[in-house]
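Visitor: just need the structure, nothing else, for what follows:
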Amino acid sequence: MAIKVGDRLPEATFKIMTADGPGEKTTKELFDGKTVVLFAVPGAFTPTCHMNHLPGFVEHADTIKAKGVDTIAVVAVNDLFVMDAWAKASNANGKVEFLSDTDASFVKALDLGLDAPIFGHTRAQRFALIAKDGEVTFLAVEESPGEATATGAAAILEAL
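Guide: A predicted model of the protein is given here:
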């Protein structure tokens, strides 16, 4: 059963790029004692993700954070080098954290994996959530991976 409002996020470890090279960040480090907006995309640089979904969060990062959000993060089932390149290409560094769920273990634990033959392996469904101290207080999942309305920055701003 998919995660829902009121549930705690599962333990997971993401791959991230640090100033010193590849690193890791746990869900405990990301969520404990914080208010976090986390959105997921089927893939870095894919059309809807790159041109529609991510740009709203980059553009409205300050407004979202002004509403009490400590961190805005995006997760995808891509390797950390792709996620790092996407962060740089999107001018999102310092606004959005880029998390690599390399083996899809996090999205599978949420029961929000997407099996689409075009990708060749499990990816994340397009979703967005707000978590306070690791508990989900808002969750939206798009009906179609090509849509980014219910999970976009405007929807998150309304939910906050």
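
Visitor: CA atoms for contacts and neighbours, from now on please.
Guide: Fine.

Visitor: I'd like the distance from the longest helix along the chain to the chain centre, please.
Guide: Identified as the longest helix of the chain according to DSSP state H is helix 80-89. On the basis of CA atoms, centre = their mean, to the nearest Å, helix 80-89 sits 14 Å off its chain's mean C-alpha point.

Visitor: one more to line up against the first:
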Amino acid sequence: MLENREGQKVPQVVFNTRVDNEWVQLTTDDLFKGKNVILFALPGAFTPTCSSTHLPRYNELAPVFKSQGIDDIICLSVNDPFVMDAWAGDQNAENITMLPDGNGDFSRGMGMLVNKADLGFGDRSWRYSMLVRDGVVEKMFIEPDVPGDPFEVSDADTMLNYLAPDAAAPKRVTLIGKPGCSHCTRAKNALKAQGMKFEEITVGSHGISLATLNAISGRGTTPQIFIEGEHIGGADELEAWLSQQA
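Guide: Below you'll find the model as predicted:
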């Protein structure tokens, strides 16, 4: 039975972490005392849902959370610190504190340690998120106790809606470009000038080809920009779209 610990203190444990290639022990108080913290826990680093959605969206919304008084956003998994550090680098998760719960002590204390031996994972954390103020759990979003790996309520947008329902989330921007493209550089500079972060996809990498670009956008030239799923077009169209938002 998964345990909701709203109104209770988080477990007192010691985390073995790595900082600048040195072992550093962090206590629960180091992480939570006197702070407003969002923690989201997931089954494993480099796993599909965790890598494609759960972690990236918290990283993307971190500036919005911090504008609402959140001091830190922690991603916890029952993995060792080397794996968590490698995953953070792979994800460019510069806004997230990666917390390895290697022995599962924190997850066990939260009532969230589950056995995934059927997948060869052993003991792992159930997927959940929580808002912790000065070491006390204010709110938990626990995924339903059903088979598999549900992902319905522990996402960043649900947490933001609880914390600040009127807060505006940044628009999701994707730019598809290629090396040496001057128009791509112009488009990126235009987005940066507006303070808009963007995902960059490079033609020729990870199986993305000009044929793929044409299939997605109906065009074979770069860049092609999408904002909130809407195809804006190239650099000229982007600049026109940005001028309309001013």
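
Visitor: quick TM-score on the pair, please.
Guide: Remark: TM-score between the superposed chains equals 0.94 [TM-score structural alignment, normalised by the length of structure 1]; 159 aligned residues with a CA RMSD of 1.4 Å.

Visitor: returning to what we had before: tell me what the longest helix of structure 1 is packed against?
Guide: strand 13-18, strand 97-100 (3 or more CA pairs under 8 Å, 6 or more residues apart in numbering; DSSP states H and E).

Visitor: out of the ones you listed, deepest packed?
Guide: Each of these was scored by mean neighbour count; the highest is strand 97-100, a mean of 24, by mean count of other CA atoms under 10 Å.

Visitor: any buried residues in the longest helix of structure 1, and which?
Guide: 80, 82, 83, 84, 86, 87 (16 or more other CA atoms under 10 Å).

Visitor: now do it: everything it contacts.
Guide: Outside of helix 80-89 of structure 1, the residues within contact range by CA atoms under 8 Å, 6 or more residues apart in numbering are 15-17, 22, 44-45, 76, 93, 96, 98-100, 102.

Visitor: of the buried residues of helix 80-89 of structure 1, which is the nearest to residue 57 of structure 1?
Guide: Using CA to CA, residue 87 comes nearest to residue 57 of structure 1 of the buried residues of helix 80-89 of structure 1, at 12.0 Å.

Visitor: measure the equivalent of that closest one over in structure 2 to residue 105 of structure 2 for me?
Guide: The pairwise alignment with structure 2 assigns residue 87 of structure 1 to residue 88, based on TM-score structural alignment. Remark: distance between residue 88 of structure 2 and residue 105 of structure 2 (CA to CA, to the nearest Å) = 22 Å.

Visitor: what does residue 9 of structure 2 give?
Guide: 15 Å.

Visitor: and residue 126 of structure 2, by the same measure?
Guide: Using CA to CA, residue 126 of structure 2 is found at 13 Å from residue 105 of structure 2.

Visitor: again, but for residue 89 of structure 2
Guide: As judged by CA to CA, residue 89 of structure 2 and residue 105 of structure 2 stand 25 Å apart.

Visitor: same thing with residue 174 of structure 2?
Guide: Taking CA to CA as the measure, residue 174 of structure 2 falls 39 Å from residue 105 of structure 2.

Visitor: of the two, who's got more company?
Guide: More crowded of residue 174 of structure 2 and residue 105, by other CA atoms under 10 Å: residue 174, with 20 against 17.

Visitor: check contacts around that one.
Guide: 198, 199, 200, 201, 225, 226, 227.

Visitor: secondary structure added to these, as TSV?
Guide: Formatted as TSV, the contacts of residue 174 of structure 2 follow (DSSP: H, G, I helix; E, B strand; the rest coil):
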residue	secondary structure
198	coil
199	strand
200	strand
201	strand
225	strand
226	strand
227	strand
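
Visitor: out of these, which is nearest to residue 142 of structure 2?
Guide: Minimum distance to residue 142 of structure 2 across the contacts of residue 174 of structure 2 is 28.9 Å, recorded for residue 199 (CA to CA).

Visitor: was I right about the closest one contacting residue 175?
Guide: Yes - Residue 199 of structure 2 lies in contact with residue 175 (CA atoms under 8 Å); the separation is 6.1 Å.

Visitor: who has more neighbours, those two?
Guide: Neighbours were tallied for residue 199 of structure 2 and for residue 175 using other CA under 10 Å; the higher tally belongs to residue 175 (24 against 12).

Visitor: can you pull the contacts of the closest residue to residue 97 of structure 1 other than its chain neighbours?
Guide: Among residues not flanking residue 97 of structure 1 along the chain, residue 73 sits closest, at 4.4 Å (CA to CA, 6 or more residues apart in numbering). Listed by CA under 8 Å, 6+ apart, the contact set of residue 73 of structure 1 reads 36, 37, 38, 39, 96, 97, 98, 99.
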